[in-house]
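**Q** The following comprises the amino acid sequence and a computationally predicted model.
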Amino acid sequence: MPSRWADSAEDKAEDARRKAEKEEKKRLKAEKLRQAEEAAKAAARANGHQDDEDGERPQKRRRVSHDDGAAGTGAKEPERELLRFNAPGWQPCRSVERFDRLNHIEEGSYGYVSRAKEEATGEIVAIKKLKLNPVNDGGFAVTALREIQCLNAAKHRHIVNLREVVMGEREAKNDVYLVMEFVEHDLKTLQEEMEEPFLPSEIKTLLLQLGSAVEFLHDQWILHRDLKTSNILMNNRGEIKLADFGMARFCGDPPPSNLTQLVVTLWYRAPELLLGTPTYDAAIDLWSVGCIFGELLTKNPLLQGKNEVDQLSKIFELCGIPTEETWPDFKRLPNARSLRLPSGNRAAQGSVVRAKFPILTNAGANLLNSLLSLDPAKRPSAKEMLEHAYFGEDPRPKPTAMFPTFPSKAGQEKRRRHASPNAPMRGAAPGLQGEVDFGSIFKGREEEERGGGFQLKLV
């Protein structure tokens, strides 16, 4: 039985007809070119004969070779050099076997970080082994793709430098590793080892560097979405490097409608995220910067909630209950309908940020209050933060060269770690569900004993 893909007799006849038609067209074209050439030669002969009769010089022929001109004039033209441009090329990734693993540093939600030495140069680097999504049958996780993409686009003095991507070998050939510059400390571990918090001048320097990195990211339309002290590295020269872009992504204006709601580690998560906002922007990173600011002042995380409900309660205790004046869009958020807020004296339910940090100047308290605004529209941008009057008053920011040095805990020594929540996993469900009662969170504040005498009031 012949194949149903074989040509029939009609197909063969049609092919022969098309071939003959094509040959005829080629013949006619060649004939036309031949006639045109003969006409051109006849015209040239006629013009030459006329020029001879008039006694005029024949027209100059076009020089078709540099050698002809050089032979006629005796001068040699300089050789022409080709311009060469450096351009990236395609090449295979190097193997992780070119690096010697020295010790484990830490494990995060999206990878394992180790300290390693490159065999060829002896340079110390940090290597992050990415956690790939097993659900995708060995496919590349979208968080890993975004991390590589964002780090390649974020070349900045205060952002950790991604040097290259390397692969595993043999049975681990599908493993992916990020090779980054090694930085000695992270702010969280450093503060746990310090006896006293950073000085006000040092805090200003750290905030300026952090604000510079965040401003650059937002200018590149990148949201970090997991700013916290454990993701801020610091070297022995007082320079910080923003790291861990496992939750980062590009975001346009207006932001896309399919943004993941469960982002940012719980203690640094903005209230609009806890209340299920369908869309968000760079303001969520600025809320995290405000939490980091408060942590630098006290050495302890500012808002240590046990879960999403407790976290929201602590935010309201510090920043006050949202009202139409402080947060007009609050009631439009999905989870706001399930909250039962306290009633009573609104004056006793406002922000206590100023009272919690009496060591701050008025300008410093103003900056912290603005970063911790419940309404994301009222938070400053990173650029506005860097231009705040707080950084221009005494004490001035300390030069990084004057920062104290600390022994590095990223070596083989055991770390003394305090429990803190991890970054949320992609695809997990939010924990704020059902009706939540916040009616008693200000009960202690209203029942405080007030004795005789005078009372200092911080403004």
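**A** Structure's in. What do you need? Numbers count the residues shown, from 1 in each chain.

**Q** Going by C-alpha atoms from here, please, whenever you check contacts or count neighbours.
**A** Fine.

**Q** How far does the helix or strand containing Val166 sit from its chain's centre?
**A** Per DSSP states H and E, Val166 falls inside strand 162-167. Relative to its chain's centre, strand 162-167 lies at 17 Å (Cα atoms, centre = their mean, to the nearest Å).

**Q** What of stretch 189-204?
**A** With Cα atoms, centre = their mean, you get 27 Å for stretch 189-204.

**Q** Below is an additional structure, to be compared with the one above:
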Amino acid sequence: MTLSLHAGPNTHQAHVSVTAVNCRGSQSTTAPMPLTKCPPPSRVEDGLPASRHRCDDKAPAASVPTASKSKQPTSSTIIPEAARDTLDSIPIGRVDSYKIFNKIGAGAFGNVWNARHLHTGKMVAIKSIRASRMAILREAALLIACAGNPAVVELQEVVRAVDMDKLYLVMEYGGASLDSIISARYHAGRPFTEDEMRRVMRRLLHGVKIMHEHGIVHCDLKPANVVVNKEDPRGRILKICDLGLARSVTLPPPDTSGPVPGTLWYMAPEQLMGDTDCNAAVDMWSLGCIMAELVTGKPIFQGSNVFKQLHEIVHFLGIPDEVSLMQLGVSASTPSHLRDAVLEERLSAAGFDVLRGLLEFNLSDRLTSAAALQMPWLTLKDADAPSPARA
């Protein structure tokens, strides 16, 4: 594999061009890799009229803001029979069964509003996707496949807008994001205790383990894609959301034309270098980034583009032999500085073993979810610590 890095005109972006040799010896060159960790989309990019970006508690349910109606390219991927059966079984309701309140989330691929079912009074989250109808049905199918996983948000139904051919996902309301809670705790000077960090990581690892056992890889794990909701006897409940970029053994990928997209600060090295195969090891790296953020209160790798992100990773972890020729401006003898960033008074040696195992540069050396859950730090009994989400 040969690697070429060059910064784009926007300092928040870069392109990675990778020429890979497949098992038959032929070469294929990938297109520049899209990233989701870019400046927030403008109102024009968001596809919404400026007046609709105002949070309006009195907006009628049928007037859920929609993405641009521009035609999306049709995927040439043949949908497996099992996937087609799953998609066909998804019930379609009506969006005017809900009262829409304010927007609670906005991302590169869609928006989320909170809403209340007019008949039951149940609070839910409604998500739109700025892509084809197949994309939203695909995410619905992935959520259905995760039904019964206590660490993944539950799909309620798919609904259609009354006056247009637009579909939305209706999911259980998950509460505040882990990202906002980490930020609030950090700025309040109340960092997470080690017991709290262990509780969060155990929950996420269990959820990811179940996903992986069912052939699903999330591919975009980050604190913003973890929501924290109601209290149970052991603290608040954390759930993984946003499976828009997830890969499945039974469903076609969302985009087969190039490398796997993701969120820059949480992308594994192989993603940054243009790998087109999003496997379970990618999720484990992202969980390592989340764990480091729980310890330090901020993302551990904060590159402004792909090149700088790789440089950050190499600076903290050192340079593995097989990538020592990458022109990253550091020598091959650079030692790991991960322990310098994650102080021992914040994370014990047993906890650091887990973090280091999740942040292995080589995916073959990276911990699996099952292996991580067997490590001493995660098998310890929780102390009587306060809830990990009391911001």
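**A** Received the coordinates, thanks. If you're wondering where the values come from, they're calculated on a predicted model, not measured in any experiment.

**Q** after superposition, how close is the strand holding Val166 of the first structure to the second structure?
**A** Comparison of strand 162-167 of the first structure with the second structure after fitting gives an average deviation of 0.5 Å (mean Cα distance after the TM-score superposition for the first structure).

**Q** Could you point out the helix or strand that follows that strand?
**A** strand 176-181.

**Q** and the angle for that following strand with strand 162-167?
**A** Relative orientation of strand 176-181 of the first structure and strand 162-167, computed by axes from the mean of the first three to the mean of the last three Cα atoms, to 10 degrees: 150 degrees.

**Q** The helix or strand just after strand 176-181 of the first structure vs the second structure, average distance?
**A** Going down the chain from strand 176-181 of the first structure, the next helix or strand is strand 185-186, by DSSP H and E. After superposition onto the second structure, the mean distance of strand 185-186 of the first structure to its aligned counterpart is 0.9 Å, using mean Cα distance after the TM-score superposition for the first structure.

**Q** aligned partner of Pro269 of the second structure in the first structure?
**A** Aligning on TM-score structural alignment places Pro269 of the second structure opposite Pro271 in the first structure.

**Q** Could you count how many residues lie near that match?
**A** Applying the criterion other Cα atoms under 10 Å, we find 22 residues in the vicinity of Pro271 of the first structure.

**Q** show me the contacts for it.
**A** 312, 315, 374 (Cα atoms under 8 Å, 6 or more residues apart in numbering).

**Q** Could I get the residues you listed in JSON lines, plus columns for distance to Asp68 of the first structure?
**A** Output for those, formatted as JSON lines (distance: Cα to Cα, whole Å):
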{"residue": "Leu312", "distance to Asp68 of the first structure": "87"}
{"residue": "Ile315", "distance to Asp68 of the first structure": "87"}
{"residue": "Leu374", "distance to Asp68 of the first structure": "82"}
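
**Q** Please identify, among those residues, the one with the most neighbours.
**A** Leu374 (24 neighbours).

**Q** Skipping its backbone neighbours, what lies nearest the counterpart of it in the second structure in space?
**A** Taking TM-score structural alignment, the alignment pairs Leu374 of the first structure with Phe361 from the second structure. Of all residues not flanking Phe361 of the second structure in the chain, Pro269 sits nearest, at 6.6 Å (Cα to Cα, 6 or more residues apart in numbering).

**Q** Could you point out the helix or strand that follows the longest helix along the first structure?
**A** Taking DSSP state H as the criterion, the first structure has its longest helix at helix 9-54. Past helix 9-54 of the first structure, further along toward the C-terminus, the next helix or strand under DSSP H and E is helix 66-73.

**Q** Mean distance between the next helix or strand after that following helix and the second structure after superposition?
**A** Per DSSP H and E, the first helix or strand lying C-terminal to helix 66-73 of the first structure is strand 99-107. Superposed on the second structure, strand 99-107 of the first structure shows a mean distance to its aligned partners of 1.0 Å (mean Cα distance after the TM-score superposition for the first structure).
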